[in-house]
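Colleague: sequence and predicted structure, then a few things I'm wondering about:
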Amino acid sequence: MNAAVQKSIDFTEGALRKKLLLFVLPILAGTVLQQLYVTADAVIIGKYTGKIGLAAIDSVYALIRLPVLFFAGISAGASIIVSYSYGAKDFKKLGTAVHTAVLFALTGGIALSAAGIVGSPYILNLIAVPAEIYDYALSYVQIYFAGFVFMMLYNICAGILRALGDSKTPLYILIISCFTNIALDILFIGYFKWSTAGAAIATSIAQCISAVFAFAALIQSKTEGRLYPKKLRFHSQTLKRILITGVPIGIQSAFYPIANILIQSGINASGTDNIAAWALCGKLDFLIWFSVGAVADGVSVCAAQNYGAGKIDRVKKGTLFGIFAGTLTVLIISALLYLYSDTFAKLFISANDYDVIAITVRIMHFIAPFYVFYVFGDLFSASIRGSGKTFTAMLVSLLTICGSRVLWMLYIAATGADFMRIIVCYPLSWFLHSLAFTVYYLIYTRKNFKLSA
């Protein structure tokens, strides 16, 4: 067996635990790398453009983030369909899924790029971007949307590669892309002084490189999921399955930030120190979300492949091992955050900001013991999504996460806002989310392991 085949992992055979770990680690490394890039990008933009550049990009962050999250959900749906066909060894359906998904990324990406470029001025006026940063924000968002097709193509191709058991190739592509982006940021922003437009051009070029490499990797794949450009065409039933599977994931992903915006508005009213402390906590606990997210990706692919193969026992074994690994990881990180939150906080803020550090420690001492609740809900949800029940996963998530947070903020508004009372909604929503998915998984999965179509 050659190297190209060996780096693809088949979850339907062999040592499941080892394969899950080998699959998850490159995904985790990739997400950490992306976070480091985001940090470096912010430093470069802040250094060379100052507060105007930072404010301009931040003002359109939500505008960019929502379609990114939604179409990442579509990519996840395509990945599930590909994983299912790969596990079932139904190579005809596998081929149609791969080619339909890639063509959808190309056509959908071009359409969204055009809509984003044309619609950006109207949306920026709608969200009241200040006049002093308007031109900077507009140039950034229009150039960013021009490259959106490359982001969609990369996400779809990388998702297909992972669905075929190859999580290493997307990591290698990310490494190239991130370092290219940073180098171009320095060139375009620092040397050419292109400000926010330079940042967007650098991002679009890096995304183009990612898309080309991922597309080429599928063409050169030695698996049955190999891409043949001449065979790119839509298959209506396959596209329908991808959308039915992916749209609920996209809606779920897009609604999370909307609920969090409501919470952030309450935090914003509690004072600068509290805002800064909460922002610091977001920088400290990112490893928890990345770790659980990486394990969830592994559990989802494992579930989809084995459900396709009809090996339900391996679906359950993969899910339970994922929960064990995720729980152990989160407990370790939570303990470190609880014990050393003051030390970690000083990495991001001056040691002289005593009040902010004290609030950060207080938040971490309150919230760290509850991070583990997040694991069960997210990983049971990933297994259910991998088995095709994405609408159910979306419904439960929206009710328990978004619904509980909105209701909590309405309660806070009626009874009086207090900073620590506001953030109670996070562990509360994690607990409800995990409880609901655990009950659903334990009671109903034996009868409902059936792919939605």
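Modeller: The structure has been received and is ready for your questions. Nothing here was measured: the structure is a model prediction, and the numbers come from that model.

Colleague: CA only for contacts and neighbour counts going forward, please
Modeller: Fine.

Colleague: beyond the longest helix seen in the chain, next helix or strand please.
Modeller: Identified as the longest helix of the chain according to DSSP state H is helix 16-59. Toward the C-terminal end, the helix or strand that comes next after helix 16-59 (DSSP states H and E) is helix 61-88.

Colleague: could you give the angle of that following helix to helix 16-59?
Modeller: Between the axes of helix 61-88 and helix 16-59, defined by axes from the mean of the first three to the mean of the last three Cα atoms, to 10 degrees, the angle is 160 degrees.

Colleague: list the helices and strands the longest helix of the chain packs on?
Modeller: helix 131-146, helix 168-185, helix 195-219, helix 286-308, helix 312-345 (3 or more Cα pairs under 8 Å, 6 or more residues apart in numbering; DSSP states H and E).

Colleague: three-state assignment of residue 222?
Modeller: coil (DSSP: H, G, I helix; E, B strand; the rest coil).

Colleague: second structure follows, compare the two:
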Amino acid sequence: MIVGQLMGKNAVAAIGSTTSLVSFILGFAQGATAGMGLLVATSFGSRNPQQVNRRFGVSAVLISIIAITLTFLGVLLADEILKLLGTPTNIIVPAQTYIRIIFAGIPISLTFNFLSNMLRSIGNSRTPLIFLGISSLINIIFNFVFILFFHWGIAGSALATVFAQFVSAALCVYHIYRHVPLLYWHKPLHLTFKEIKIQLSAGIPMGLQFSIIAIGSILVQRSLNQLGTEVIAAFSVASKIDQISMLPMSALGTALGTYVAQNAGGQKYQRVLLGIKQTFKLSILISVIITLLILLSNGRLTYLFISNPGEKLLNLIRLYFILVTPWYILLSGLFILRFTLQGLNYNLLPMVAGLIELLMRTLAAVILVGILGYIGICLSAPLAWLGGISTLIYRFWKAIRQVEQMAQLKKRGEKEIS
């Protein structure tokens, strides 16, 4: 938003051209931390503080290794991948600058995501939200400072993002040190292969799920790059608005996954069922409201990102939302299905759903773009959501039936005891 206002649509296009690649690398890391957080949530729900602390320590070691590896690979390969994606020559240099800095900050970003997921796993969702709000405010302020006063351009925007993440990570560390002894880090002595396997079996599938979906976005980005800077800028702005619009639905899904893991760990099956039902209703309502708001105001929203977009850019963005936002109701259901299954420890199937999403995005990038051009790009996301939800819905229904049966068995057992 700030880059578009201060530096124009070419700068927006440069940052937009890196989005899929950043999502591929950071998505894996963030997914892995979320998966490991669900394990901690299960231990917390079963009232096993020793296991909570142990799993936190093992996760911290594994996430540190992942962070170092991804930083090295990201910085090393980013330039070549941008070239392979066919990034236009007039924006490739600022795109390379931006992505190098973002990838150099992966350990900082991963620290915040890891600690915030761990806080959520023990029932504290409020504190990470506050720290994220502070981080967003700092990001806005330092974007202005670095771009307007220091004239650092694209590099200034990237540095502002990394600095904001550093502040949020430091706040998480301080909060845990002062208030959450359950998450004090102790070097896990005698680290066993079984422990590593358990943590990775939860973290890696969820990380791969995020990355697999991002691979589809990379293929779409390559097709997009062939349509010119104007289209890249339009799709970048629309995607940013899209991402903001998805946040409430994504947050509800993430919260539901933690809630399900905690209550399933504590054998509170009726609470699991009630939470899923209520979240479904709320998420669908939110998706409908967001759809209507965007369809009515996407033109005005565009001016928040680019001060002088032009009629062609406005029309491209308007077309994107006409084609995409009516499918938000499907996306809201996909988040519920995916995170419920992960909360119930079905880790493999959501990754399979990610592969189906990749297939659908690939078909859009390879086939639809050749036939429909920009419209094919727009349809790639709804097709991916449709593929994902079609893969998960049967397993979700069976999982709910199993939870209902366990709830009935527990209720019957309590009656017999009484």
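Modeller: That came through fine. On a predicted model such as this, the values are computed, not experimentally measured, just so you know.

Colleague: overlay them and tell me the TM-score.
Modeller: For this chain pair, the superposition-based TM-score is 0.81 by TM-score structural alignment, normalised by the length of structure 2; 404 aligned residues with a Cα RMSD of 3.6 Å.

Colleague: and the longest helix of structure 1 with helix 286-308, angle?
Modeller: Going by the same axes, to 10 degrees, helix 16-59 of structure 1 makes 130 degrees with helix 286-308.

Colleague: okay, the helices and strands packed on helix 16-59 of structure 1, which one's buried deepest?
Modeller: Most buried of these, by mean neighbour count (mean count of other Cα atoms under 10 Å): helix 286-308, with a mean of 26.

Colleague: quick one: map residue 102 of structure 2 onto structure 1.
Modeller: By TM-score structural alignment, residue 102 of structure 2 lines up with residue 144 in structure 1.

Colleague: hang on, I meant residue 346 of structure 2
Modeller: In structure 1, residue 346 of structure 2 lands on residue 389 (TM-score structural alignment).

Colleague: so what's the residue count around its match?
Modeller: Using other Cα atoms under 10 Å, residue 389 of structure 1 has 23 other residues around it.

Colleague: same check, this time on residue 66 of structure 1
Modeller: Residue 66 of structure 1, neighbours per other Cα under 10 Å, totals 19.

Colleague: what about it, distance to residue 252 of structure 1?
Modeller: 11 Å (Cα to Cα, to the nearest Å).

Colleague: before we move on, what about residue 29 of structure 1?
Modeller: 24 Å.

Colleague: hmm, back to that, in JSON lines, list the helices and strands packed on helix 16-59 of structure 1 along with distance to residue 358 of structure 1.
Modeller: Below are the helices and strands packed on helix 16-59 of structure 1 laid out as JSON lines (distance: least, Cα to Cα, whole Å):
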{"stretch": "helix 131-146", "distance to residue 358 of structure 1": "34"}
{"stretch": "helix 168-185", "distance to residue 358 of structure 1": "34"}
{"stretch": "helix 195-219", "distance to residue 358 of structure 1": "35"}
{"stretch": "helix 286-308", "distance to residue 358 of structure 1": "20"}
{"stretch": "helix 312-345", "distance to residue 358 of structure 1": "8"}
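
Colleague: closest one to residue 49 of structure 1 among those?
Modeller: Proximity to residue 49 of structure 1, assessed across these by Cα to Cα, is greatest for helix 195-219 (5.8 Å).

Colleague: report the angle between the closest one and helix 131-146.
Modeller: 10 degrees.

Colleague: mind giving me the packing neighbours of helix 195-219 of structure 1?
Modeller: helix 16-59, helix 131-146, helix 148-163, helix 168-185.

Colleague: residue 211 of structure 2 maps to what in structure 1?
Modeller: Residue 211 of structure 2 maps onto residue 254 in structure 1, by TM-score structural alignment.

Colleague: go ahead and confirm its match touches residue 66.
Modeller: Yes - counting by Cα atoms under 8 Å, residue 254 of structure 1 touches residue 66, with 5.5 Å between them.

Colleague: so residue 249 of structure 1 sits against residue 79, correct?
Modeller: No - here residue 249 of structure 1 lies out of contact with residue 79, judged by Cα under 8 Å, at a distance of 11.7 Å.

Colleague: more neighbours, the two?
Modeller: Shown here are residue 249 of structure 1 and residue 79; by other Cα under 10 Å, residue 79 has more neighbours (32 against 27).

Colleague: tell me how far the spatially most central residue of structure 2 lies from residue 416 of structure 2.
Modeller: For structure 2, the residue nearest the mean C-alpha position is residue 27 (6.1 Å; Cα atoms, centre = their mean). Applying Cα to Cα, the value for residue 27 of structure 2 to residue 416 of structure 2 is 48 Å.

Colleague: same check, this time on residue 377 of structure 2
Modeller: For residue 377 of structure 2, the distance to residue 416 of structure 2 - Cα to Cα - is 59 Å.

Colleague: those two: which has the busier surroundings?
Modeller: Applying other Cα under 10 Å to residue 377 of structure 2 and residue 416 shows that residue 377 carries more neighbours, namely 23 against 8.

Colleague: verify the contact between the more buried one and residue 222 for me.
Modeller: No - applying Cα under 8 Å as the test, residue 377 of structure 2 and residue 222 come out as separate, 10.5 Å apart.
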